[in-house]
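> everything below, folded, please.
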Amino acid sequence: MSGSLFDLTGQVAVVTGTSRGLGQYLARALARAGADLILTSRRKETLAPFAEEIRDLGRRAVELELDVRDAESITAMAAQAAESFGQVHILVNNAGCNVRKPAVDVTWEDWNLVLDTNLRGSFFVAQAMARLMIPHHYGRIINIGSVTSVFGYAGLGPYCASRGGVRQLTMSLADDWGRHGITVNCLAPGWFRTAQNSVLYENKEWVEYLVDRIPLKRPGAPDDLDGAVVFLASEASRYITGQTLLIDGGISTGAMRATMRPADADE
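Predicted coordinates for the structure are as follows:
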């Protein structure tokens, strides 16, 4: 397979939620593959250091303010993106949030915060970008889901609902926009340490519990997502749409042993 299938030179990618965390890793991977970037955050000033890093890679970078819970903010970002580069080829719908609580303690406001950000925000950002892509009959939309797009975990009711919704939304949009040359896929990370969940990884017992259930025996490292995001953004995935690609070390296999395994089984 030709390496050019993964070359993003000359393409423009919008990556939402790039002030920190996995959004920066995803954006960095696209830049290294050749893409110019539009970086977004609710506070534009937080993007300046990362934008300079992208420019140091030899790529163009534009910082734009975006609150995915605000319709006017989405519309304004899309207009500025079009003004900055003309055509947008790739969207990585990464902005998200979480509230960790037992289900009986989740408030109306908790639910709205998570669903409005992760699900409604993903839809309306995708819609705004699709309106820019349709006239060019080309686009790659990558919605960021989670292993919770296919699994449920206690204490994550709103989050699981939102990420399951992102998976279903991805399939619907793939069907809607395929005739316009736009592919829509869901990139679903498993357990990765991020700013949102770092406190969990300070608990040694919980980390051991988690790792025991991951067939590859470690949580995800941020650069484990690099190949997947470049693949879904590139020509290499041109006949793939409506799919959910799990990058989870295998935890979605079920992560439960049906028999006892001898301690020396791997030796």
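
> going forward, measure contacts and count neighbours with C-alpha atoms only.
Will do.

> tell me which residues in the lengthiest helix in the chain are buried?
What stands out as the longest helix in the chain, according to DSSP state H, is helix 157-177. Residues of helix 157-177 classed as buried: 157-171, 173-174, 177 (neighbour count, 16 or more other Cα atoms under 10 Å).

> equivalent analysis for stretch 42-62, please.
By neighbour count on 16+ other Cα under 10 Å, the buried set for stretch 42-62 is 42, 46, 47, 50, 51, 54, 59, 60, 61, 62.

> can you show me the strands along the stretch 1-150 of the chain?
Assigned by DSSP state E, counting those that start in this stretch, the stretch 1-150 of the chain shows strands spanning 12-15, 36-41, 61-65, 90-93, 139-144.

> how close does residue 141 sit to residue 151?
Counting by Cα to Cα, to the nearest Å, the separation of residue 141 from residue 151 is 23 Å.

> between those two, who's got more neighbours?
Legend: neighbour count by other Cα atoms under 10 Å for residue 141 and residue 151, higher for residue 141 (27 against 13).

> what's near enough to touch the more buried one?
90, 91, 92, 93, 126, 182, 183, 184, 185, 233 (Cα atoms under 8 Å, 6 or more residues apart in numbering).

> go with 10 Å
13-14, 89-93, 126, 129-130, 133, 170, 173-174, 182-186, 232-233, 241 (Cα atoms under 10 Å, 6 or more residues apart in numbering).

> could you do residue 175 as well?
Listed by Cα under 10 Å, 6+ apart, the contact partners of residue 175 are 169, 182, 183, 184, 241, 242.

> another sequence for comparison is provided below:
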Amino acid sequence: MTQTATFHDLKGASVFVTGGGSGIGASLTDGLMAQGAKVAFVQRSDATEFADEMEAKHGVRPMFLQCDITDTDRLKSCIAEASEAHGPITVLVNNAANDQRHASLDVDEDYWDWSMAINLKAYFFTCQAVIEGMRAAGGGSIINFSSTSYMMGNAGYVAYTTANSGINGMTRSLAREFGPDRIRVNALAPGWVLTDKQKELWVTPEGLEAHMARQCLKDTLAPQDMVDAVLFLASNTSRMMTGQALVIDGGVVVTG
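Coordinates of the predicted model:
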């Protein structure tokens, strides 16, 4: 993790990250802790070893709560537990997702519901669960990870791209509804971030070459690029930005 900027207002902030113990989420936890934030995160798998690493690195321990985010009751209880420990959550990062590839004609109702539960439903209920605390604190920032995949019309994972499009719509509606409470809600749409998972499952020399040809900037995306964007959206530096989709993809898609 490389610290590229300091956001002083994040020191002591109560932050909740879904999927904060692996992949991009682990980098987010690391980056937010480096700013002095009090970070709680949920992860389906055991992230005790990662929490140990963060404690050794930062001198304080992130709050790890094991949770399958499709279990709404458990997810809400984790948010309540984090709020009790760290104070009302003022920064929520909805990062956890599953971009499993699938053929459209193979999708049945159970698979569709499972994908929506992970990639869209959990996002809404985490947002709902932090609203009252943010109101009491005088405001907050919600950051919903989306993806450029739906903007590009990518094939091969229609349930995932549908959910990501829904995240954008949900973000705009929540921003409008809770703006009077000084609660900002923005979406962050990464391009192809080369995490270890992506390298293991999807990256091929041919595929990466073709994708890089579409990027304006010819460097590959790294988790740190998402950390920097989240810090900006979490901080009061972006205090008048809400209802937006911030694309970080090296210039593949064009917005506006």
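
> returning to what we had before: the contacts of residue 175 of structure 1 in strands, which ones?
Among the contacts of residue 175 of structure 1, the ones falling in strands (DSSP state E) are 182, 183, 184.

> can I assume the first one is in contact with residue 127?
No - contact between residue 182 of structure 1 and residue 127 fails when scored by Cα atoms under 10 Å: they sit 11.7 Å apart.

> who has more neighbours out of these two?
A count of neighbours by other Cα under 10 Å puts residue 182 above the other of residue 182 of structure 1 and residue 127, at 25 against 16.

> nearest to residue 107 of structure 1 among the buried residues of stretch 42-62 of structure 1?
Using Cα to Cα, residue 42 is the member of the buried residues of stretch 42-62 of structure 1 that sits closest to residue 107 of structure 1, with 23.5 Å.

> so the closest one touches residue 20, yeah?
No - with contacts counted by Cα under 10 Å, residue 42 of structure 1 stays clear of residue 20, the gap being 11.7 Å.

> that older thread, save the contacts of residue 175 of structure 1 as TSV, and put in distance to residue 191 of structure 1 too.
What follows is the contacts of residue 175 of structure 1, written out as TSV (distance: Cα to Cα, whole Å):
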residue	distance to residue 191 of structure 1
169	22
182	29
183	26
184	23
241	24
242	23
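
> among those residues, which two are most distant?
The most widely separated members of these, counting by Cα to Cα, are 169 and 182 (14.4 Å).

> tell me the centre residue of structure 2?
Nearest to the geometric centre of structure 2 sits residue 95, at 2.4 Å (Cα atoms, centre = their mean).

> from residue 207 of structure 1, how far out is the aligned residue in structure 1 for that residue?
Per TM-score structural alignment, the equivalent position to residue 95 of structure 2 in structure 1 is residue 94. For residue 94 of structure 1, the distance to residue 207 of structure 1 equals 25 Å [Cα to Cα].

> likewise for residue 229 of structure 1?
Counting by Cα to Cα, the gap from residue 229 of structure 1 to residue 207 of structure 1 is 26 Å.

> who has more neighbours out of those two?
Remark: of residue 229 of structure 1 and residue 207, residue 229 carries more neighbours, 21 against 14, as counted by other Cα under 10 Å.

> what does that one align to in structure 2?
Aligned counterpart of residue 229 of structure 1 in structure 2: residue 230 (TM-score structural alignment).

> wait, its match touches residue 30, no?
No - when contacts are counted by Cα under 10 Å, residue 230 of structure 2 is not listed as touching residue 30 (11.9 Å).

> quick check: neighbours shared by residue 182 and residue 127 of structure 1?
Common neighbours of residue 182 of structure 1 and residue 127 (Cα under 10 Å, 6+ apart) are 133, 173.

> returning to what we had before: Serialize the ones in strands among the contacts of residue 175 of structure 1 to CSV and add fields for distance to residue 222 of structure 1.
Supplementary listing: those in CSV, determined by distance: Cα to Cα, whole Å:
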residue, distance to residue 222 of structure 1
182, 27
183, 24
184, 22
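
> of all those residues, which comes closest to residue 219 of structure 1?
Here the nearest of these to residue 219 of structure 1, counting by Cα to Cα, is residue 184; it sits at 26.5 Å.

> report the contact partners of that closest one.
91, 126, 139-143, 169-178, 232-233, 240-244.

> same question, residue 160 of structure 2
Going by Cα under 10 Å, 6+ apart, residue 160 of structure 2 touches 97-102, 112, 115-116, 118-120, 146-147, 149-150, 166.

> tell me which of the residues you listed fall in helices.
Among the contacts of residue 160 of structure 2, the members found in helices (DSSP H) are 112, 115, 116, 166.

> out of the ones in strands among the contacts of residue 175 of structure 1, which is nearest to residue 24 of structure 1?
Nearest to residue 24 of structure 1 out of those is residue 184 (Cα to Cα; 20.7 Å).

> ok, how many other residues are close to the residue lying closest to residue 234 of structure 1 once chain neighbours are set aside?
Nearest non-adjacent residue to residue 234 of structure 1, counting by Cα to Cα, 6 or more residues apart in numbering: residue 6, 5.2 Å away. Neighbour count of residue 6 of structure 1, defined by other Cα under 10 Å: 20.

> is it true that residue 6 of structure 1 touches residue 230?
Yes - using Cα under 10 Å, residue 6 of structure 1 is in contact with residue 230, at 6.6 Å.

> common neighbours of the two, please.
Common neighbours of residue 6 of structure 1 and residue 230, using Cα under 10 Å, 6+ apart, are 30, 33, 34, 236, 237.

> so what corresponds to the third one in structure 2?
Matched by TM-score structural alignment, residue 34 of structure 1 corresponds to residue 36 in structure 2.

> same check, this time on residue 163 of structure 1
The alignment partner of residue 163 of structure 1 in structure 2, by TM-score structural alignment, is residue 164.
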